[in-house]
Each structure stands twice: as structure tokens, then as C-alpha cells.
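Engineer: Sharing a model that was predicted from the sequence below.
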Amino acid sequence: MTGRPRRVVVTSPRTAAARRPRHPLTREIDEQTELGEVYMRSLIRTQFRLALFVCTVLACVVGGLPLLFLLVPDLRDARLLGVPLPWLVLAGLIYPAFVAGAWFYVRQAERNERDFADLVERR
């Protein structure tokens, strides 16, 4: 044997090399990083727009009824089963409209939250 040291070939795909840890977006939200704040602001803004939409529609319906009765005097003077029509509309149709608005809001808000959760988990 000669006095030269034996050659050794070292091959490594660098699997042990330091990589940037990939953590879920939920961690970004929990730690309140800038990215997490952007996502949360997006969800809050979406929910706020939905609330404004539902409240605006209900306000237009409820606020429009007195205007309707003012502009159409025949409706104001109409009676159904001996009860003035405006009373029936205000007592009988407004509450179902509020319930329908609330049902729509809850359904849409849950859908927004589901979409947000899917977005966070997908990343």
C-alpha cells in the first residue's frame, strides 16, 4: 500500500440542511403576526359587509313602509278583517322579515367562516 490516504466520496442531498420551517397559517393567526392580522382583518371585513347589507335591506323595508303608506293613501285606509292594513303589515310581516334577515345573516356568516377555515387549512 502506498502512503497516500484513502479517498472517501461524501454525497449528501443536504437533507439535514436547515430549512425554513413550514408552519400552518393558524400559527400565524395565533401568534398575531402581520400575515395573521391580514387574514383576520379580511374575515372581519367580510362579516362587517354582510352585517351592513342585511341591516340596510331591513332598514329599507321597515323604513319604506311608512313612505309607502304615505304615498298610497288607499293602502293606508284599507282594512283586512276589520283591522287597518298598516297595522297588519307592521305587526304581521315585519317580524318574519327580521327572522328571515337573521336566518340569512347566520347562514352567510357561517359560510364565510367555513371558507376562511378552508383557506387557512389549505395553506
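Structural biologist: All right, it came through fine. Here the structure is a predicted model, which means the values were calculated and not measured. Residues are numbered from 1 along each chain as shown.
Engineer: C-alpha from now on. contacts and neighbour counts both.
Structural biologist: Fine.
Engineer: which residue sits closest to Asp77, ignoring its sequence neighbours?
Structural biologist: Spatial nearest neighbour of Asp77, excluding adjacent residues (C-alpha to C-alpha, 6 or more residues apart in numbering): Pro84 at 6.8 Å.
Engineer: I'd like the next helix or strand past the longest helix anywhere in the chain.
Structural biologist: Across the chain, the longest stretch assigned as helix under DSSP state H is helix 34-71. Going down the chain from helix 34-71, the next helix or strand is helix 73-77, by DSSP states H and E.
Engineer: here comes the other one, which I'd like you to weigh against the first:
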Amino acid sequence: MTRVRVTAPRGRPAGGAQAAGVTGHPPAGSVPAGGAAAGGAAAGSGAGLRTAVDAREAAEESDAGQVFVQALIRSQLRLGIVVAAGFLLILLAFALLLGVVPGLAELRIAGLPFDWVLLGAGIYPVIGLSAWLYVRTAARNESRYRDLAGDR
């Protein structure tokens, strides 16, 4: 396995979409160790990886490319807010359930208070499901972006 040095592209803000790894591709100028670019071409020849990276950067710098990147950022932000709000609503529902149903907090299961069992055994599957949905949907958003940007 060869090592790859990942650096931020020059001329862009450090917090930009490319630097944050949104597109999932190496930044401009990064070449795999050993001096070979994609497809076995020599790094100095300008073929392979450099051509694809230059074409992608040119597309991102165009007006349409900027719109695509901004749409991706908005969709990922919206996804994060929806998943976090859904998780917090479920957590709030657990708390309301314990407060509204009389005697539920005093109930014991296997010697443990019910509220502890509910939070311990009930919340972790919700966390896992939220994380799985987030990752799946974020990958789908990025795939749609790559399709729109013509990056495949």
C-alpha cells in the first residue's frame, strides 16, 4: 500500500468544500507516493489524475459548479439538522413518557429502574439508526452531486 499526502488546494479558503473532503477526491497537486498518477502515468506528464482534478476544479469554479457545491452544502446541513432534531425529539418523547405515565419511573426490570433500562437499552438503537441513516443519506447526496458535476 502506498502512502498519499493530502494537502489543501492552493487559492481556496481552508474551510471550503474541497478542503473539507466533500467531494471525496484528493486535492489538486497530490500525487501518490512513488511518483505515479492515476492510470500509471508519470507525475510529470500531466496525464491521469491531474487532468481529472483540473477538469473538476474548473467545473467547481464555474457559476454552475458553484451552484452545485452550494446545493451540496445546503443539503448536508439540512440532513444534519433533521437527524439531530429527530434524535432530540425521540429523547424528549422518552422523557415525556416517564413523566406522563404514573408509576413508570418506579417500575423495576431485573432490579434496575425502568427509566435506566429505557435510556440504556432504548436509546442506543436509536443512536445507531440515526447514524446509519445519516451516513447513507450523506453518501447519496454526494453521489448526486458527483453525477450533476459530471465527476464520474
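Structural biologist: Now that the structure is in, tell me what you want to look at. These figures come from a predicted structure and were not determined experimentally.
Engineer: thinking again about what came up before, looking at it, the residue nearest to Asp77 of structure 1 is touching Leu90, isn't it?
Structural biologist: No - using C-alpha atoms under 8 Å, Pro84 of structure 1 makes no contact with Leu90, being 10.3 Å away.
Engineer: So which residue is dead centre in structure 1?
Structural biologist: Residue closest to the mean C-alpha point of structure 1, counted by C-alpha atoms, centre = their mean, is Asn112 at 3.3 Å.
Engineer: Please say which position in structure 2 that residue maps to.
Structural biologist: Matched by TM-score structural alignment, Asn112 of structure 1 corresponds to Asn141 in structure 2.
Engineer: do the same with Leu93 of structure 1
Structural biologist: Using TM-score structural alignment, Leu93 of structure 1 sits opposite Gly122 in structure 2.
Engineer: how near is that match to Leu148 of structure 2?
Structural biologist: Plainly put, Gly122 of structure 2 is 40 Å away from Leu148 of structure 2 if you go by C-alpha to C-alpha, to the nearest Å.
Engineer: same check, this time on Pro113 of structure 2
Structural biologist: 52 Å.
Engineer: Equivalent analysis for Phe114 of structure 2, please.
Structural biologist: From Phe114 of structure 2 to Leu148 of structure 2 the distance is 50 Å (C-alpha to C-alpha).
Engineer: still on that earlier bit, ok, the residue nearest to the centre of structure 1 touching Gln47?
Structural biologist: Yes - judged on C-alpha under 8 Å, Asn112 of structure 1 makes contact with Gln47 at a distance of 7.4 Å.
Engineer: one step back: can you get me a residue count around the match of Leu93 of structure 1?
Structural biologist: Neighbourhood size, Gly122 of structure 2 [other C-alpha atoms under 10 Å]: 14.
Engineer: Buried residues, stretch 49-58 of structure 1. List them.
Structural biologist: 50-51, 54-55, 58 (16 or more other C-alpha atoms under 10 Å).
Engineer: Give me the range in structure 2 that that stretch lines up against.
Structural biologist: Under TM-score structural alignment, the match for stretch 49-58 of structure 1 is residues 78-87.
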